[in-house]
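Participant: no sequence on hand, only this structure:
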């Protein structure tokens, strides 16, 4: 990974004195290297993620009660009910707004918990080394070899249905999904730990937590951000899968529970596409948006991807320039 820490050199002052804005400029340039380059794919991903997030956060404020039962069962989308109603007359749009909020909450909780666990066992263990690193590596390997989906199903099955809320499902998904990210952070930390500025901080007597936070962590931020985005995607898909088989959050509304109730209500066989298509499409669009954002973060982690994209852009510009020159030459020849 590219070293984002400026070199420890003393600038030579000129006759007019040093430039006080130079350190600030170098710091801003260093932080810019941590941000992905704006591309059309990143813009599309951000629009999808921000739009769905705003719908989940603000949507429940403008819709009615999603549990209200009416005598208008399985009505198709209309001016009164934009996404139709369920078999018991419940508004699908209201359910979708509350379900999106629940899925976003689970994704955020799992993303934070899994990232914290992977950072602790991956970064701290690799930095301290020796017995602690061996113990953390063994613990991580145990979770790596255990099949994730069966473990999630077993843990969720043993939790009582009335106790299965958002936090319970989030903890289950986080505990079973942090090990692979910890392995990646462990390898990256071993590489960063060998650098000169980390050794200089250790020799100067800095405390371990400060060396990790100030010297090592900034170089791992793109990797951690990518892992957080991936954890959110996996959490939303995992929760939807658990809810679809009846092991999700029983006392909360999520996109997975919408699909579960649509399946139990025979929505597919009855042709009520407006009942199961919106939650499935919401999961697909949000996952696509996060994936596009994650692809852009990969360019920060691997500069070769960014260089390849820039090389292709320069090649397209050169080809367009060549075509313009050829067109102008042909026009001059005709004259």
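Facilitator: Sure thing, it's come through. Because the structure is predicted, anything quoted here is derived from the model rather than measured.
Participant: CA only for contacts and neighbour counts going forward, please
Facilitator: Noted.
Participant: any idea how far residue 299 lies from residue 291?
Facilitator: 13 Å (C-alpha to C-alpha, to the nearest Å).
Participant: checking residue 35 next. Helix, strand or coil?
Facilitator: coil (DSSP: H, G, I helix; E, B strand; the rest coil).
Participant: ok, it touching residue 300?
Facilitator: Yes: assessed by C-alpha atoms under 8 Å, residue 35 is found in contact with residue 300 at 7.0 Å.
Participant: between those two, which is the more surrounded one?
Facilitator: For residue 35 versus residue 300, neighbours defined as other C-alpha atoms under 10 Å are more numerous around residue 300 (22 against 14).
Participant: could you report the distance from that one to residue 37?
Facilitator: Distance from residue 300 to residue 37, by C-alpha to C-alpha: 8 Å.
Participant: check residue 213 too.
Facilitator: The value you get for residue 213 to residue 37, if C-alpha to C-alpha is used, is 25 Å.
Participant: higher neighbour count, those two?
Facilitator: residue 37 (14 against 11).
Participant: which residue sits closest to that one, ignoring its sequence neighbours?
Facilitator: Sequence neighbours aside, residue 296 is the residue nearest to residue 37 in space, at 7.1 Å (criterion: C-alpha to C-alpha, 6 or more residues apart in numbering).
Participant: ok, that neighbour touching residue 36?
Facilitator: Yes: using C-alpha under 8 Å, residue 296 is in contact with residue 36, at 5.6 Å.
Participant: okay, and the residue nearest to residue 37 sits in which element?
Facilitator: For residue 296, the element it lies in under DSSP states H and E is helix 273-301.
Participant: helices or strands up against that helix?
Facilitator: helix 40-58, helix 92-119, helix 217-244, helix 255-264, helix 267-270, helix 303-334 (3 or more C-alpha pairs under 8 Å, 6 or more residues apart in numbering; DSSP states H and E).
Participant: check the offset of the second one from the chain's centre.
Facilitator: Read it as helix 92-119. In terms of C-alpha atoms, centre = their mean, to the nearest Å, the centre of helix 92-119 is found 11 Å from the chain centre.
Participant: ok, and here's another one to check against it:
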């Protein structure tokens, strides 16, 4: 007698429309990304060079966000720094999430000694103060680049995704439809990709938002200490140079204000998205 796979719950797309926090977060992040994509097309990169214009000029019609103490147009600096900051966060998030999902799936589905090794490694890494390692590594790198910074941050932020995906995989592998699929002859990678991974997508999306938030927080912290890319414009390095040249004491709010506002807006968008995703995932878990 032929057996059939038990139906799996799909993703209720209408739930996204009712989730105000998620919608608000997506709108905020969408506007930020839109500005990051379009703004560099309408500015002259030469205006971000040192000494290109009169320094310490407040916002005006010719310089919308004024100029810094080094004679750079702040609007141009912001237009070029925002994409680089987002790039670091997204790269670090993607790398750490990819590692976390792969390790979490293997640990949760295979189990045994492999699960023990992966679980122990993630637990040990979580007990080590990541910011101390980040500062130590960044301080000893000769030339920090955007890509290298993303890789360093990702190397110390894969543990949370690993634990989350492992826990959900342990739960899903015991579900009825997975057992039926196994009895039907489905096994190995095919079972993971067809039966388990599709049901992990909401958790993967939530983990991605969390890892990007953590990566950007660590990145901005390092850059504020002067350990970021020296040859690339980023929001964190703009704040560093503002404090290095005592912009607050000089009353040059337009130097440090815009990057802080942009960073705050990014984190507000990520926070709202995280709250929305968490609510969606919790409801999904509760209905399974």
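Facilitator: Okay, I see it. What you are looking at is a predicted structure, and each value in this text was computed from that prediction instead of being measured.
Participant: where does the TM-score land?
Facilitator: Once superposed, the chains reach a TM-score of 0.91 (TM-score structural alignment, normalised by the length of the second structure), with 282 aligned residues with a C-alpha RMSD of 2.2 Å.
Participant: give the aligned range of the helix holding residue 296 of the first structure in the second structure.
Facilitator: Using TM-score structural alignment, helix 273-301 of the first structure corresponds to residues 253-281 of the second structure.
Participant: quick one: the matching stretch to the first structure mean distance?
Facilitator: Aligned to the first structure and superposed, stretch 253-281 of the second structure gives a mean residue distance of 0.8 Å (mean C-alpha distance after the TM-score superposition for the first structure).
Participant: buried ones in that stretch?
Facilitator: By neighbour count with 16 or more other C-alpha atoms under 10 Å, stretch 253-281 of the second structure contains the buried residues 253-256, 258-259, 263, 265-281.
Participant: how close does residue 105 of the first structure sit to residue 239 of the first structure?
Facilitator: For residue 105 of the first structure, the distance to residue 239 of the first structure - C-alpha to C-alpha - is 11 Å.
Participant: so between these two, which is more surrounded?
Facilitator: residue 239 (26 against 20).
Participant: residues in contact with the more buried one?
Facilitator: Shown in contact with residue 239 of the first structure (C-alpha atoms under 8 Å, 6 or more residues apart in numbering): 103, 106, 169, 173, 248, 256.
Participant: what's the burial count for the aligned partner of the second one in the second structure?
Facilitator: Think residue 106 of the first structure. For residue 106 of the first structure, the aligned residue in the second structure is residue 88 (criterion: TM-score structural alignment). Look at residue 88 of the second structure: counted by other C-alpha under 10 Å, it has 26 neighbours.
Participant: the one 4 residues further on too?
Facilitator: With neighbours defined by other C-alpha under 10 Å, the count for residue 92 of the second structure comes to 32.
Participant: what sits against it?
Facilitator: Residue 92 of the second structure neighbours (C-alpha under 8 Å, 6+ apart): 150-151, 153-154, 211-212, 215.
Participant: could these go into a markdown table alongside distance to residue 56 of the second structure and neighbour count?
Facilitator: Formatted as a markdown table, the contacts of residue 92 of the second structure follow (distance: C-alpha to C-alpha, whole Å; neighbours: other C-alpha atoms under 10 Å):
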| residue | distance to residue 56 of the second structure | neighbour count |
| --- | --- | --- |
| 150 | 32 | 25 |
| 151 | 35 | 17 |
| 153 | 34 | 30 |
| 154 | 37 | 28 |
| 211 | 37 | 27 |
| 212 | 34 | 25 |
| 215 | 32 | 26 |
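Participant: redo these as a markdown table? Include distance to residue 113 of the second structure.
Facilitator: Output for those, formatted as a markdown table (distance: C-alpha to C-alpha, whole Å):
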| residue | distance to residue 113 of the second structure |
| --- | --- |
| 150 | 31 |
| 151 | 28 |
| 153 | 28 |
| 154 | 25 |
| 211 | 27 |
| 212 | 30 |
| 215 | 30 |
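Participant: stretch 205-218 of the first structure: end-to-end distance?
Facilitator: 20 Å.
Participant: okay, buried residues for it please.
Facilitator: 211-212, 215-218.
Participant: any idea how far the residue nearest to residue 37 of the first structure is from residue 135 of the first structure?
Facilitator: Taken as C-alpha to C-alpha, the span from residue 296 of the first structure to residue 135 of the first structure is 34 Å.
Participant: find me the equivalent region of stretch 254-264 of the first structure in the second structure.
Facilitator: By TM-score structural alignment, stretch 254-264 of the first structure lines up with residues 234-244 in the second structure.
Participant: chain center to the matching stretch, what's the gap?
Facilitator: 20 Å.
Participant: what do you get for stretch 71-86 of the second structure?
Facilitator: On C-alpha atoms, centre = their mean, the centre of stretch 71-86 of the second structure falls 20 Å from that of its chain.
Participant: contacting residues around that stretch?
Facilitator: 33, 35-37, 39-40, 43-45, 47-56, 63-68, 146, 216, 232-236, 254-255, 258-259, 262.
Participant: one more time with 6 Å
Facilitator: 36, 39-40, 43, 47-55, 65-67, 233-235 (C-alpha atoms under 6 Å, 6 or more residues apart in numbering).
Participant: quick check: closest non-adjacent residue to residue 245 of the first structure.
Facilitator: residue 260 (7.1 Å).
Participant: equivalent analysis for residue 252 of the first structure, please.
Facilitator: residue 165 (6.4 Å).
Participant: now which residue in the second structure aligns to the one you found?
Facilitator: Match for residue 165 of the first structure (TM-score structural alignment): residue 145.
Participant: so that match makes contact with residue 228?
Facilitator: No: with contacts defined as C-alpha atoms under 6 Å, residue 145 of the second structure does not count as touching residue 228, sitting 7.6 Å away.
Participant: neighbour count winner among those two?
Facilitator: Of the pair residue 145 of the second structure and residue 228, residue 228 is the one with more neighbours under other C-alpha under 10 Å, namely 26 against 16.
Participant: so that one versus residue 235 of the second structure, what's the distance?
Facilitator: Taken as C-alpha to C-alpha, the span from residue 228 of the second structure to residue 235 of the second structure is 10 Å.
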